[in-house]
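Participant: Sequence and predicted structure are below.
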Amino acid sequence: MHSPLTRHGPFPSRRTARLGVLLLGTAALAACSGPLDLDLRGRMGGTVDTAGAAVSATETRPAPDARGVLSYPNYQVVVARRGDTVGEVASRIGLNADELARYNGMSASDPLRGGEVLALPSRVAEPSPATGAASTGPIRPAGQIDISTLASGAIARAPETAATPAPSPQGGSGVEPIRHQVRRGETAFTIARLYNVSPSALAQWNGLDANFTVREGQFLLIPVTVQSAAAPVVSETRVPTPGTGSPTPLPPSATTPLPAAVPPPVRTAEAPTPAPAASTTTTAAAPTPAAAPAPKPEIGPVTKPATTSSAAMTMPVQGSIIREYARGRNDGIDIAAPAGTAVKAAASGSVAAITTNTDGIPIVVIKHPDNLLTVYTHLDGLSVKKGDAVSRGQTIGKVRAGDPARVHFEVRDGFDSVDPMAYLR
């Protein structure tokens, strides 16, 4: 005979307990908003735990301009409004509707969700206050130099009369997101896991629907994680799992750089190395020939004898300085020289930009190590192009005819102008 407690007592049967757990779990799921990341690897007692990837903190997507355009140095996207079609977006930003649709694997008549992102096949006009943006130009990492902005304002600071101050850096500040093109078989969950971001953040950045639907060929912006734009990550001390042993500590040499090697002493003319003693069996020693002087670099015609200089830079052209550096009024120096005189690169570097002002006067910007830039204006007959590597003293153009004929020369530490004479002396 069964005990009354077996079937009718206060303890429920196992089937009833399982049903209660299921109902409780269903209620918990119903209380959650948004789709769920069902990746449970590492949550059931295993050693691989990907739970952290689903909760990685991400930045908020930057706000587009009034057209919906978000601009980065390497690409642009447009954010659709509620009720837009691909064709309407193309018309608003000035692109061909069929080209925009084909680039995103869609048709021109396809409807779009509010916040949905389309990749642009070619660049359109940069966001600016005129298009409803807070600043002009693409979004760049903080501190990155916008060479084009610098060059376009250089000529305005060169006239003989007082000029306006140099423009401040343009464009918003932020990290350029990775742009991922969806491949066959990929889902929002697998893509989010690939980049260690949450599916919800991926959906918010790209305007995905409630089911996180993606299509083959679609371009997705990968949310920028807070760590990528924040301070360096502090190392965390982890307690090893019992039975796995203790981690071997890193030796100091693995975390602390070795001391800099001490260079050998330089032999100078004042302290020559003593000559070895002559052999006792030799009646006369042959005289040692004098050392040939080191060749001097060829820097082109000059108006005065060349002298040895330890200056960091060389004068771009030989002549009289007719206007000196005055921060905020003349951010460089003006050097008078006959029209057609060769203009030299002040130091080795690479040509970062070549542009012209509204009068068609060329402006050349050369980038050097340690974030230094040199700017040359009032040139003609350029012999270099953007991207070229140039060496110190290499001819980059000729002095443009003018009244007076001159070269305007600037040295900049990032965006800050500095007195060129500090580098030329």
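Facilitator: Nice, thanks for sending it over. Residues are numbered from 1 along each chain as shown.
Participant: from here on, contacts and neighbour counts on C-alpha atoms
Facilitator: Fine.
Participant: hang on, K367 is in a helix, isn't it?
Facilitator: No - K367 is assigned strand when assessed by DSSP: H, G, I helix; E, B strand; the rest coil, not a helix.
Participant: Not counting sequence-adjacent ones, nearest residue to it?
Facilitator: Nearest non-adjacent residue to K367, counting by C-alpha to C-alpha, 6 or more residues apart in numbering: L373, 4.6 Å away.
Participant: and the one you found, helix, strand or coil?
Facilitator: Put simply, L373 is strand when judged by three-state DSSP.
Participant: Please tell me how far it sits from A151.
Facilitator: The gap separating L373 from A151 is 10 Å, by C-alpha to C-alpha, to the nearest Å.
Participant: between the two, what contacts are shared?
Facilitator: Common neighbours of L373 and A151 (criterion: C-alpha atoms under 8 Å, 6 or more residues apart in numbering): V365.
Participant: So the two - more neighbours on which side?
Facilitator: Shown here are L373 and A151; by other C-alpha atoms under 10 Å, L373 has more neighbours (26 against 23).
Participant: For A90, what is the enclosing helix or strand?
Facilitator: Under the criterion of DSSP states H and E, A90 resides in helix 86-93.
Participant: If you count contacts, what does that helix end up packed against?
Facilitator: On a contact count with 3 or more C-alpha pairs under 8 Å, 6 or more residues apart in numbering; DSSP states H and E, helix 86-93 meets helix 97-103.
Participant: What is the helix it packs on packed up against?
Facilitator: Counting contacts by 3+ C-alpha pairs under 8 Å, 6+ apart, helix 97-103 packs against helix 86-93.
Participant: which of the residues in the helix it packs on are buried?
Facilitator: Residues of helix 86-93 classed as buried: 86-90, 93 (neighbour count, 16 or more other C-alpha atoms under 10 Å).
Participant: Check these against A188 and report the nearest one.
Facilitator: A188 has its nearest neighbour among the buried residues of helix 86-93 in V86, at 22.0 Å by C-alpha to C-alpha.
Participant: Mind listing what's buried along the helix or strand encompassing S417?
Facilitator: Using DSSP H and E, S417 falls within strand 416-418. Neighbour counts over strand 416-418 (16+ other C-alpha under 10 Å) mark 417-418 as buried.
Participant: Check the secondary structure at Y423 for me.
Facilitator: helix.
Participant: What is the burial count for it?
Facilitator: Residues near Y423, counting by other C-alpha under 10 Å, number 16.
Participant: what do you get for H180?
Facilitator: Neighbour count of H180, defined by other C-alpha under 10 Å: 14.
Participant: roughly how far apart are it and A28?
Facilitator: Counting by C-alpha to C-alpha, the gap from H180 to A28 is 33 Å.
Participant: second one coming, line it up with the first:
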Amino acid sequence: MTSASRPMTALALVALLSACSDGLDFDLRGGIGGGVDTTDAALKATTARPEPDNRGIISYPSYQVAVAQRGDTLADVAARIGLPADELGRYNGIRPNDPLRRGEIIALPRRVAEPSPATGATTTGPIRPPSSVDVTTLASNAIDGAPDTSRRSADPQTGVEPVRHKVARGETAFTIARLYNVSPRALSEWNGLDRDFAIREGQYLLIPVAKPTEPRSSAPATTPPGSGSPTPVPPSAAAPLPAETPKPRGTADPTPKPEEPVADIGQNKAKAKGSMTMPVSGSIIREYNPGSNPGIDISASPGTPVSAAAAGSVISVSKKTNGSSFIIVRHPDNVNTVYLNVADISVNVGDSVSRGQQIARVAPGEVGFLHFEVRQGLDSADPMSYLR
């Protein structure tokens, strides 16, 4: 066991010993100091990972992954899906003869044949959101491909494409789960991690997808046993009292005191909208669109310094699957800013940054730009409402 894995083993042991307790804080967010307890967020319900086809392929519109079977090596997976073992190994940072855990996710460097009824899938093609599926086409395919009309064909798999995260140096399953607001247990189940939640640098992880929000029940709220019942509101208190006692007639308002200036040390920069500064100076070449673009693209020459839009702490320095580097900075009130298409990164995870501090430069490319996002938790927001 390496020294880096010992803290992870201890955390896993605590989780296992406490697994029978309701409300378990799997990543111990509520017990390591600080006034914020995010246990509920850590325990947020997630959907089950989609079932792969007979080859082990799970296909999404943007990428494909393979799921290892019991006793597989990387070479076994490569032979089953039709890719060179050396290429697959380099992409995932493992050797062809390395053994894999059952259910372990292997990212594919390029697409292979789509799942189809011939490979054990219900329909042909990648998993898509339910809203984009043509019900008539699916019904026709199910009827045409059914070998036995007396048996009901299975429903096709639909769902949201999950984020595919590449593990950076120093990250753990717990820090990644905290970053994406999911539980380490769900992260482990989706990616076939071992009992120690061990991960490796360069490994690709699928981030579990949250279950759709269920409508609120109209049933009256209940309280836990032993906590007592809420005190009913008496009829006399049905109407709220006035906000302040009325002043006697003829009394003049006192002259208001001028507000004393408060030193600006960056403690409330990200709390109010309109309190951030542009990370680079340039025109907006692609505007925010929740359906297609979760941020804005700002024109800037390659090498232009990129500054933090507000004071905060760096929580991620990593790369997307296409190799593009990005930085995530956390601010007060669960606001995060994302800086994509950057190079020459000058900050590390855990660093505190001030508004306007240089954190990177715009990456080289034919068209120089910075992609900038503002997120309230995991939900994207229009950056222009936060920028001055």
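Facilitator: Structure received. Source: prediction; values computed, not measured.
Participant: Quick check: TM-score for this pair?
Facilitator: Superposed pair, TM-score by TM-score structural alignment, normalised by the length of structure 2: 0.44. Supporting alignment: 189 aligned residues with a C-alpha RMSD of 3.5 Å.
Participant: before we move on, back to that, ok, the buried residues of helix 86-93 of structure 1 vs V411 of structure 1, which is closest?
Facilitator: I93 (38.3 Å).
Participant: Distance check, that closest one against L118 of structure 1.
Facilitator: To L118 of structure 1, I93 of structure 1 is 12 Å away according to C-alpha to C-alpha.
Participant: Quick check: buried residues in the helix or strand hosting A154 of structure 1?
Facilitator: Here A154 of structure 1 sits within helix 147-154, counting by DSSP H and E. In terms of neighbour count (16+ other C-alpha under 10 Å), helix 147-154 of structure 1 has its buried residues at 147, 149-154.
Participant: As TSV, the residues you listed with distance to Q76 of structure 1 would be great.
Facilitator: Below are these laid out as TSV (distance: C-alpha to C-alpha, whole Å):
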residue	distance to Q76 of structure 1
I147	19
T149	19
L150	22
A151	23
S152	22
G153	24
A154	27
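Participant: and which of those residues is nearest to T395 of structure 1?
Facilitator: Closest approach between these and T395 of structure 1, by C-alpha to C-alpha: A151, at 19.4 Å.
Participant: which residues touch the closest one?
Facilitator: Counted by C-alpha under 8 Å, 6+ apart, A151 of structure 1 has contacts 353-355, 363-365, 375.
Participant: try it again with 10 Å
Facilitator: A151 of structure 1 is in contact with 352-357, 362-365, 375-377, counting by C-alpha atoms under 10 Å, 6 or more residues apart in numbering.
Participant: got those as TSV, with neighbour count and secondary structure columns?
Facilitator: Shown next, in TSV, are the contacts of A151 of structure 1 (neighbours: other C-alpha atoms under 10 Å; DSSP: H, G, I helix; E, B strand; the rest coil):
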residue	neighbour count	secondary structure
A352	21	strand
A353	22	strand
I354	21	strand
T355	15	strand
T356	17	strand
N357	15	coil
P362	22	strand
I363	23	strand
V364	25	strand
V365	24	strand
V375	23	strand
Y376	28	strand
T377	25	strand
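Participant: Show me which pair in those is furthest apart.
Facilitator: Spatially, the most separated pair among the contacts of A151 of structure 1 is A352 and N357, at 16.4 Å (C-alpha to C-alpha).
Participant: what's the burial count for V314 of structure 2?
Facilitator: Each residue near V314 of structure 2 was counted by other C-alpha under 10 Å, and the total is 22.
Participant: burial of the residue lying closest to it once chain neighbours are set aside, as a residue count?
Facilitator: In this structure, V314 of structure 2 finds its nearest non-sequential neighbour in V329, 4.4 Å apart by C-alpha to C-alpha, 6+ apart. Residues lying near V329 of structure 2 (other C-alpha under 10 Å) number 25.
Participant: on that earlier part again, pick the one among the buried residues of helix 86-93 of structure 1 closest to L70 of structure 1.
Facilitator: Nearest member of the buried residues of helix 86-93 of structure 1 to L70 of structure 1, counting by C-alpha to C-alpha, is I93, at 11.5 Å.
Participant: elements contacting the helix or strand harbouring A30 of structure 1?
Facilitator: Counting by DSSP H and E, the element that carries A30 of structure 1 is helix 14-31. Using 3 or more C-alpha pairs under 10 Å, 6 or more residues apart in numbering; DSSP states H and E as the contact criterion, no helix or strand is in contact with helix 14-31 of structure 1.
Participant: continuing past it, what's the next helix or strand?
Facilitator: Where DSSP H and E defines the elements, the next helix or strand beyond helix 14-31 of structure 1 is strand 69-71.
Participant: For that following strand, which helices and strands make contact with it?
Facilitator: strand 76-79, strand 117-119.
Participant: if I look at R323 of structure 1, how far off is P199 of structure 1?
Facilitator: For R323 of structure 1, the distance to P199 of structure 1 - C-alpha to C-alpha - is 60 Å.
Participant: Compare these two (neighbour count), which wins?
Facilitator: Neighbours per residue, other C-alpha under 10 Å: of R323 of structure 1 and P199, the larger number sits with P199, 26 against 16.
Participant: Distance check, the residue lying closest to L340 of structure 2 once chain neighbours are set aside against D379 of structure 2.
Facilitator: Distances taken as C-alpha to C-alpha, 6+ apart place F326 nearest to L340 of structure 2, at 4.3 Å, with adjacent residues excluded. In this view, F326 of structure 2 and D379 of structure 2 are 17 Å apart by C-alpha to C-alpha.
Participant: Looking at the helices and strands packed on strand 69-71 of structure 1, which is nearest to S253 of structure 1?
Facilitator: The nearest among those, by C-alpha to C-alpha, is strand 76-79 at 45.0 Å.
Participant: Just the buried residues of the helix or strand encompassing the residue nearest to V314 of structure 2, please?
Facilitator: According to DSSP H and E, V329 of structure 2 maps onto strand 325-331. For strand 325-331 of structure 2, burial by neighbour count (16+ other C-alpha under 10 Å) applies to 325-331.
Participant: what angle separates the helix or strand following it from strand 325-331?
Facilitator: Next along the chain after strand 325-331 of structure 2, taking DSSP H and E as the criterion, comes strand 335-343. Per axes from the mean of the first three to the mean of the last three C-alpha atoms, to 10 degrees, the angle that strand 335-343 of structure 2 makes with strand 325-331 is 160 degrees.
Participant: For the helix or strand that strand 335-343 of structure 2 is followed by, name the packing helices and strands.
Facilitator: Next along the chain after strand 335-343 of structure 2, taking DSSP H and E as the criterion, comes strand 352-353. Where contact means 3+ C-alpha pairs under 10 Å, 6+ apart, strand 352-353 of structure 2 is packed against strand 312-319, strand 325-331.
Participant: Just put those in a markdown table and tack on distance to A78 of structure 2.
Facilitator: Shown next, in a markdown table, are those (distance: least, C-alpha to C-alpha, whole Å):
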| stretch | distance to A78 of structure 2 |
| --- | --- |
| strand 312-319 | 24 |
| strand 325-331 | 28 |
